[in-house]
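# Okay, predicted coordinates and the sequence, questions at the end:
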Amino acid sequence: MSPTREIYWNIPGHLLLYPLFAISLAIFAYGVWRRVRLWMLGARHLSAASPGVIHEIYPTTPGRRIARVVSLGLGHARFFRTPFPGIAHFLLFWGFAVLLVGTIIVFLEADLPGRFYFGPFYLAVSFALELGGIAFLLGILLLGLRRYIQRPEQLDERFDDKIALALLLFLAVSGFLIEGLRLYVLQPPWESWSFVGAGIARLAGAASLSDGATTRLHQLFWWLHLLATFGFIAYIPYSRLLHILTSPINIAVASSDPRGTLRPMDLEASEIYGTSQIDEFAPKQLLELDACTRCGRCQAVCPAHLSDKPLSPKKVLQDLRHHLSVYGPTILRASRAGEKNQEATADPELPLVTGGTIEEDVLWACTTCAACETECPVLIRVIDKIADMRRYLVLSESKFPSELRLFFKNMETNFNPWGIGWATRADWAQGLDIPILSEVGSSKLLYWVGCAASFDERNKKVAVATSRLLKAAGVEFAILGAEEKCCGETARRLGNEYLFQMMAMENVELFKQYGVTRIVTTCPHCYNSFRHEYREHGTGIEVIHHTELLATLIEDSRLRLHGPAASGTAVYHDSCYLGRYNDIFEAPRSVLRAALDPAPQELPRAMDRSFCCGAGGGRMWMEETIGQRINELRTREALEAGVATICTACPYCLTMFEDGLKAENAEERVRVRDIAELAEEAGEVSV
């Protein structure tokens, strides 16, 4: 006898499953349609002025999108960054996938002409279904253990979570029970291939169940399992289970642009400045709200949240989703009725911002460090939404922290945050014999000094060290001198898109005037802006961070470092905009290995999991009056490592660490140095 089984054994009236299945699919389809309509609310505001269905600076090929789905979706690459829940979800996902494939095989065997579900194929599928069922059940139990026993702070609890977990658990257990009861009655010689079911059959035998009682139990659990399965399908779009659909879709359509990339704005063509209502987000941004699984990985690494500020990236997404669910249908109905957009939006007593769903303190707490986006397993972007709402507050309402008024004024009048006269921008270079472009006409390399290294006394030393190293290595370069202006990055992150675009366009014209094709800078914020965001204004200039250039010079033996440039233990702090934003991790470490002996140690949170210094997103220029100071938290982490030197590659980080050391009364025993300063101390140049 060839191994097989009767598909609907002991199930009279099984044809009823087809209308039940159709009903569940109809409920499912209606729920999905409702959500898609809400996502497309944002399409009403899309135009050349505000692209965003899938806006990309760097377009992604279909092949790369498929590879991303395989790696992040099927492979769970980012889930494993948090091992315990990552393993649990991996087991749940692949167990479910195997059981789904097995169910499809059974349906095909029952409904297609001819037979294929027998012999070795049947045995292989039976064995695979046992393994899939075990993985599925184990994943459910592990996730239940994490949620209800371990109870990490990042997880919130809703009744929907209990329903979803209970439904999945019942499907897993009832599936094994149905199989075991069938095997107990039929006792096929190949039952060992279904080893879990065979074990349940032995338990039924030990309980001395009669065949009649067993068949009745089998029928009961079969129908309950069927109803639970169809209920599960129908429930998906109305519950947290919707992420089964939205998460892989979001992974597939996610932008390949660097983390933290903001939506461009055509200020002349735009009728809306920033985002004040839910339907002013792009459809892709609204899809992301439904792709969020509330896993809390973003919240667990957010420096604002960890320093007791009101921002939680997870809560921002969930609050926006709730706002969309509550007010989206009203907007749709009003739109169909032909009402004006203003009348069609949410209740004016509960707007999206300015005293509404998202509080202003939440928006201003963000450092744009992109830790949240790095951890998100399904590639949800948060920073662009916060920036869009900041844009509304700044450009439309003129509502921002009072200290930013002076910041914006300084940028407008002297083109730098300090407000120091623009004509003194190159004073740091006096006596160094550094060429200025207006005098030499052109240069192979433009050294973009940046505002901090031009005006801040401490950071001027970094500019001097960098220049001396480049000159000693025989690198031909020049600076813009008094013609250099701020890159505008901080103004943009603070929501002042007008100020950013004004500075960006002036800088681009300056680059064209002097034929600039290559820039080196010591500031990761300038680096990120020039490399990525200036592309919106027609530039394709090669941009290099000074640590990359120094690493190349050392590798080419144009710069010899004999070290050690520091005594005692040293650690390197990864800048958010250099590391997470641009994946530059090795170059700074390469220079430090050449400059220091022993080589620097790693902080507990390093590389793309580095903890923010607290200065990004314009926070450098705002008072930190809520919660703990982020820079002091990071400084304490370095001090706990017993360090003598903290190494940085960002002017903001350098400043924040020095302030942190003062707060900890440690400035006498621990020093902060930029990598260029350490390289200069250890340098012996051979040209």
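Cool, the structure landed. Numbering: from 1, shown residues only.
# switch to C-alpha atoms for all contacts and neighbour counts from now on
Noted.
# how about the strands in the stretch 351-500 of the chain?
Using DSSP state E, counting those that start in this stretch, the strands assigned to the stretch 351-500 of the chain run over residues 446-448.
# same question, the chain
In order along the chain, the chain carries the following strands (DSSP state E): 446-448, 518-521, 542-545, 559-561, 570-572, 601-602, 645-648, 671-674, 683-685.
# Please render those as JSON lines that adds distance to residue 243 and mean neighbour count to the earlier fields.
Converted to JSON lines, those look like this (distance: least, Cα to Cα, whole Å; neighbours: other Cα atoms under 10 Å):
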{"stretch": "strand 446-448", "distance to residue 243": "45", "mean neighbour count": "26"}
{"stretch": "strand 518-521", "distance to residue 243": "42", "mean neighbour count": "22"}
{"stretch": "strand 542-545", "distance to residue 243": "39", "mean neighbour count": "20"}
{"stretch": "strand 559-561", "distance to residue 243": "52", "mean neighbour count": "23"}
{"stretch": "strand 570-572", "distance to residue 243": "38", "mean neighbour count": "25"}
{"stretch": "strand 601-602", "distance to residue 243": "36", "mean neighbour count": "15"}
{"stretch": "strand 645-648", "distance to residue 243": "39", "mean neighbour count": "24"}
{"stretch": "strand 671-674", "distance to residue 243": "44", "mean neighbour count": "22"}
{"stretch": "strand 683-685", "distance to residue 243": "54", "mean neighbour count": "19"}
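# Out of those, which is closest to residue 83?
strand 601-602 (20.8 Å; Cα to Cα).
# List the contacts of that closest one.
Residues from elsewhere that reach strand 601-602 (Cα atoms under 8 Å, 6 or more residues apart in numbering): 569, 570, 571, 572.
# residues in contact with the last one?
By Cα under 8 Å, 6+ apart, the contact set of residue 572 is 589, 600, 601, 602, 603, 646, 647, 648.
# Name the nearest of these relative to residue 313.
Nearest to residue 313, judged by Cα to Cα, of the contacts of residue 572 is residue 603 at 24.3 Å.
# what about the closest one, distance to residue 572?
For residue 603, the distance to residue 572 (Cα to Cα, to the nearest Å) stands at 7 Å.
# now swap in residue 265 and tell me
Using Cα to Cα, we find residue 265 at a distance of 37 Å from residue 572.
# same deal with residue 476?
In this structure, residue 476 and residue 572 are separated by 29 Å, where distance is defined by Cα to Cα.
# hold the first one in mind and look at this next one:
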Amino acid sequence: MAPPDLAYAAVYAGFLASVAVAIFAVLRESAKSPSSLRPGRLLGLTKDELGRLSTGEPVFLMHLSIAAGVGLSIGAFALDPVLGLAPALRLLILIASLPILVGLVAAFAWRIERFGRSKRVERDLVRTDARLSSSSTALQLVLMAAIALTASELAVLWIPQLWATGAILGSVRNLLVAYYYARPTVNLLSTYDRPLSTMTIPFNLADVISGKTDASEIRAGVRTYSDFRTSDRLSFDSCVEIGACEAACPATEAGRPLSPRLLVRKMSLLAESGPETDPFSLASDDELWSCTSCGACVSSCPVGVQHLDVVYDLRRELVSRTKLDKEKTSLLSNLAQSQNPYGFRQSARADWASGLGVPTLAANRDAEYLFWVGCVSSFDTRAQGIAKALGKILKSAGLSFAILGPEEMCTGDPARRLGEEGRFQELAIQNVEKMNSYGVKKVIASCPHCFNSLKNEYPAFGGKFEVVYHTQLISDLIRDGRISLPPDKVQKISVTLHDACYAARYNNVFDEPRAVLGAAVSDLREMGRRKEKTFCCGAGGSNYWFKVPQQRSIAGIRTEEAASTGAKEIATECPFCMSMFEDTTKVMNTGMDVRDVAEIVADSLV
């Protein structure tokens, strides 16, 4: 039986008022990011969210279930006065509610599981205080309440007699959305299309050198809460303890003292202690050094929190405070004195090419491509095989290429990820000047870290090059018939591909290496975490050059995953990854070989 008219009107008006409060809250928060509510961005976010459906990733399916549940329930209860006159529309809403209800139940179950895990992380891995722990618990309970209220509201749609109950539940949920989720909504609208490869630049060294900027005014890191940018505060204040970042983080899984969830929550809580609060009153050094910069946290966050910005800001501050151990100090010293992280003499950088007929740009200025070798493939004996293999492929294809040889310096990626922004920019400026002096237009890189720096970071310093990753180029050469891999040269082996974070997640290079391996080997097997959801080898974020406390090896975890495929070989596309897996496969006695994609192709060339 329908409720009395006055009671119905009161409940209905209350529901609409709660919707208005939620909308007002979003509009108020959008004032901090004026462009976030432009129609184009709303449409773009909708397309982006729907596009994630194709990935089948559970976190985003549940996230979409919650968003769809809120939207459908608001629409259904707001339209209630006319639904009685439109039975077909009511039926359509009821049918649409069924898959959403399933998603909400799954989301609630996942939340319970994540709540338990989060408490274990707080207990066993990361330094927390009672304030942070209680705040974390409250936010997670609010999220579970919002899911439960939305599911209950949709369920009530099937029982018209309980309409008033559903409307009241919806009103409570709408007020929770207004208070807790307006800011995350605006943050997502502001950041959903920000490339993972984007890094904030705290200063421009060229301006300092030219005198445009006073060096005394430069501050790379953050001394206090007030030093964080407005966008940073919006970002870490948007964390609502979903926990997707923590679930994806290789450092957390390996038992390192880092949870990206807790790190951004700590920064958010700094505001309660005043604008001049030192971030390191809550964050520890090891917490920051544990990050591999793989980007899994950022790419998995449903509300667009930019965890890596916080890591880099705080690492820069640690560098400015000279809070570095011997390994990190040695790394920076080697980069300053020898222009490579090993400290080897630059004159030996092209020794790997001795007798191979690989020209330098100094001797062949008309070369179409500059082959950027990188430090690891230049100096590491095992990784030199990658450079030799790629050189063989380029020659076989008849490409005109050359190397810089002793004139090539480190791209500076290890320095930038460590937090030494000045050293990175110094190396970047010198490399760009050298490349521009030769008129370089096209660059091939076989290291994803070099590739990312050259492609995405060097343009800010005048490096306007067409940069291609070696697996992309090899794929094109095979497709165009410029190198031949006949059937009798296909290697009869089972291979599993490890996607490098800076190739796949940062730069969306994941189809090309698969196309190459599909032509070169007989049996390609996939790991569960692959492509943009790949799992780090543990070397990124300069972690290759220093150690942090951990319960398990990140590379060991990945090696176990590779071995579980039954493959006999791990195919890599990064010299750092290769080095990590060369060690773990031997230590763990897996019997697996490790080769770069370029090496596999070179071994099959006619």
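That came in fine, so what should we check first? As the structure is a computational prediction, the values presented were derived from the model and not from experiment.
# hang on, residue 316 of structure 2 packs against residue 219?
No: with contact defined as Cα atoms under 8 Å, residue 316 of structure 2 does not reach residue 219; the gap is 9.1 Å.
# So which of those two has more stuff around it?
Neighbour count, other Cα atoms under 10 Å: between residue 316 of structure 2 and residue 219, residue 316 has more, with 25 against 14.
# Disregarding residues adjacent in the polypeptide, which is nearest to the aligned partner of that one in structure 1?
In structure 1, the residue paired with residue 316 of structure 2 according to TM-score structural alignment is residue 391. Leaving out its chain neighbours, the residue that sits closest to residue 391 of structure 1 by Cα to Cα, 6 or more residues apart in numbering is residue 495, at 3.9 Å.
# residue contacts, that neighbour?
So residue 495 of structure 1 contacts 387, 388, 389, 390, 391, 392, 393, 394, 395 (Cα under 8 Å, 6+ apart).
# Now do the same contact list for the residue nearest to residue 59 of structure 2 when sequence neighbours are not counted.
Take residue 59 of structure 2 and drop its neighbours on the chain: the residue closest to it by Cα to Cα, 6+ apart is residue 244, 6.8 Å away. Neighbouring residues of residue 244 of structure 2 by Cα under 8 Å, 6+ apart: 59, 297, 300, 301, 302.
# So what does the fourth one match up with in structure 1?
Same thing as residue 301 of structure 2. Per TM-score structural alignment, the equivalent position to residue 301 of structure 2 in structure 1 is residue 376.
# Its match: what's it in contact with?
Under the criterion of Cα under 8 Å, 6+ apart, the neighbours of residue 376 of structure 1 are 78, 297, 298.
# Out of the residues you listed, name the ones that lie in helices.
Among these, the members falling in helices are 297, 298 (criterion: DSSP state H).
# Can you lay out the contacts of residue 376 of structure 1 as JSON lines showing distance to residue 465 of structure 1?
Putting the contacts of residue 376 of structure 1 into JSON lines (distance: Cα to Cα, whole Å) gives the following:
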{"residue": "78", "distance to residue 465 of structure 1": "39"}
{"residue": "297", "distance to residue 465 of structure 1": "40"}
{"residue": "298", "distance to residue 465 of structure 1": "37"}
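# among the contacts of residue 376 of structure 1, which recur in structure 2?
Of the contacts of residue 376 of structure 1, the subset whose aligned partners also make contact in structure 2 (criterion: both residues aligned by TM-score structural alignment, their matches' Cα atoms under 8 Å) comprises 297, 298.
# Do you have the helices of the stretch 101-250 of structure 2 handy? List them.
130-156, 163-176, 182-191, 205-210, 230-237, 244-248, 250-253 (DSSP state H, counting those that start in this stretch).
# closest one to residue 263 of structure 2 among the ones you listed?
Within those, the stretch nearest residue 263 of structure 2 is helix 230-237; the backing value is 8.9 Å (Cα to Cα).
# which residues in structure 1 does the closest one match up with?
Aligned by TM-score structural alignment, helix 230-237 of structure 2 falls on residues 283-290 of structure 1.
# how close does the matching stretch sit to structure 2?
Taking mean Cα distance after the TM-score superposition for structure 1, the mean distance separating stretch 283-290 of structure 1 from the aligned residues in structure 2 is 2.2 Å.
# Can you list the neighbours in contact with that stretch?
Looking at what lies outside stretch 283-290 of structure 1 - Cα under 8 Å, 6+ apart - the contacts are 38-43, 52-54, 242-243, 246-247, 250, 317-318, 320-321, 380-381, 385.
# returning to what we had before: adding distance to residue 554 of structure 1, write the contacts of strand 601-602 of structure 1 out as TSV.
Putting those into TSV (distance: Cα to Cα, whole Å) gives the following:
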residue	distance to residue 554 of structure 1
569	23
570	20
571	20
572	19
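# Could you count how many residues lie near the closest residue to residue 348 of structure 2 other than its chain neighbours?
Excluding its sequence neighbours, the residue lying closest to residue 348 of structure 2 (Cα to Cα, 6+ apart) is residue 406, at 7.0 Å. When counting by other Cα under 10 Å, one arrives at 15 neighbours for residue 406 of structure 2.
# Could you check how far residue 406 of structure 2 is from residue 379 of structure 2?
Look at residue 406 of structure 2 and residue 379 of structure 2: by Cα to Cα, they are 12 Å apart.
# Mutual contacts of those two, please.
348, 349.
# how about the helices in the stretch 1-150 of structure 1?
Ranges of helices in the stretch 1-150 of structure 1, per DSSP H, counting those that start in this stretch, are 17-39, 62-68, 83-111, 119-145.
# Would you tell me which of those helices gets closest to residue 674 of structure 1?
helix 83-111 (34.3 Å).
# Which neighbouring elements make contact with the closest one?
In this structure, helix 83-111 of structure 1 makes packing contacts with helix 119-145, judged by 3 or more Cα pairs under 8 Å, 6 or more residues apart in numbering; DSSP states H and E.
# I'd like the distance between the residue lying closest to residue 137 of structure 2 once chain neighbours are set aside and residue 144 of structure 2.
Ranked by Cα to Cα, 6+ apart and with sequence neighbours excluded, the top spatial neighbour of residue 137 of structure 2 is residue 115, at 8.0 Å. Between residue 115 of structure 2 and residue 144 of structure 2 the distance, using Cα to Cα, works out to 10 Å.
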